[in-house]
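A.B. asks: give me coordinates for this.
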Amino acid sequence: MNSLVSRGSLFDDFFKDFAPGFYVRPLHGDGLPAPSQIKIDVKEDDAAYTVHAEVPGVPKEDINVSIDGNVVSLRAEVRQHDEKKEGEKVLRSERYFGSVARSFQLPVDVDAAQAKARYDNGVLTLTLPKLQGARAQRLAIE
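C.D. replies: Now for the predicted structure:
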């Protein structure tokens, strides 16, 4: 069950096009990203995979990476909130809380003990060494 409400649904797009004044966009921030919005790039060399995942605005303490064989799972707790300043009158306040997750499968098992993760400027970089002895092998066709 997904507890997040997508703001980009077909229904919302219909009303936005049909009656632009009817659709109200948030005054602050964007909605929570959908799992498909965690954009990733995966590169491979002979020894390892390098994964770059965009997780902007999330503290590194709220990001969880798990590796199970050749399956890599990313999970992030998303929290957006407004700050009220002295003398301000709040007309509308929106807060977003929830989590997003994405898993993907690599062709070869990963050596989880040697894997490394680094988070810088909203981009999570994973260095995932290939497990020795788990290399793909091409079979000759008889």
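A.B. asks: can we go C-alpha only for contacts and neighbour counts from here?
C.D. replies: Will do.
A.B. asks: what sits against Y49?
C.D. replies: V42, K43, L126, T127, L128, P129, K130 (Cα atoms under 8 Å, 6 or more residues apart in numbering).
A.B. asks: quick one: what helix or strand has it in it?
C.D. replies: Element membership of Y49 [criterion: DSSP states H and E] is strand 48-54.
A.B. asks: what residues sit buried inside that strand?
C.D. replies: Residues of strand 48-54 classed as buried: A48, Y49, T50, V51, H52, A53, E54 (neighbour count, 16 or more other Cα atoms under 10 Å).
A.B. asks: and for comparison, fold this next one:
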Amino acid sequence: MSNITRRDPFDEFFRGFFVRPVEFGGAGDAAPPIRLDVKEDAEMYHIHAELPGVKKEDIHVQIDGPMVAISAERKQEKEVKEGERILRTERYFGQVSRSFQLSHDIDDVHATAKFSDGVLELSLPKKSTPQAKHLTVQ
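C.D. replies: Presented below is the predicted three-dimensional model:
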């Protein structure tokens, strides 16, 4: 006669769950994108960029006409205590960058950048368009 064994399918699923986290797919080691909010008024653009875990010394903003490039580097701090071992690391360390074009040239002399609580705030004034000059013929 055969023995009938009762099994709970959820028991198999949750066994060792906290030791071996379930992978739900995704990009893996790909750099996460820099998420932006861009607002515009008559005189300037206001940009908020999320850069969590980045120090302000590691952020670079470059302006060239209407082009804006933001790059940053998140550095890994290797602090492993004695008797401790790392089971899994999911945080991203490395360089991220993002470039975009606005509809007006930026006055880079008066542009300002502020970094607080993982958010980079850029205030980018629009460059005034030169007025057409009409010459009178003498």
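A.B. asks: rewinding a little: which part of structure 2 matches the strand holding Y49 of structure 1?
C.D. replies: Using TM-score structural alignment, strand 48-54 of structure 1 lines up with residues 44-50 of structure 2.
A.B. asks: same question, stretch 66-78 of structure 1
C.D. replies: Going by TM-score structural alignment: stretch 66-78 of structure 1 matches residues 62-74.
A.B. asks: average gap between the strand holding Y49 of structure 1 and structure 2?
C.D. replies: For strand 48-54 of structure 1, the mean deviation from structure 2 after alignment is 0.3 Å (mean Cα distance after the TM-score superposition for structure 1).
A.B. asks: picking up where we left off before, distance to L106 of structure 1 for the buried residues of strand 48-54 of structure 1 - can I get that in JSON lines?
C.D. replies: Shown next, in JSON lines, are the buried residues of strand 48-54 of structure 1 (distance: Cα to Cα, whole Å):
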{"residue": "A48", "distance to L106 of structure 1": "11"}
{"residue": "Y49", "distance to L106 of structure 1": "9"}
{"residue": "T50", "distance to L106 of structure 1": "11"}
{"residue": "V51", "distance to L106 of structure 1": "11"}
{"residue": "H52", "distance to L106 of structure 1": "14"}
{"residue": "A53", "distance to L106 of structure 1": "15"}
{"residue": "E54", "distance to L106 of structure 1": "18"}
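A.B. asks: from those, which is closest to R95 of structure 1?
C.D. replies: Of all the buried residues of strand 48-54 of structure 1, R95 of structure 1 sits closest to E54, with 21.1 Å by Cα to Cα.
A.B. asks: doesn't L124 make contact with that closest one?
C.D. replies: Yes. Between E54 of structure 1 and L124 there is a contact under Cα atoms under 8 Å: 6.3 Å.
A.B. asks: in structure 2, which residue is most central in space?
C.D. replies: By Cα atoms, centre = their mean, structure 2 has its centre lying nearest to I34, at 2.4 Å.
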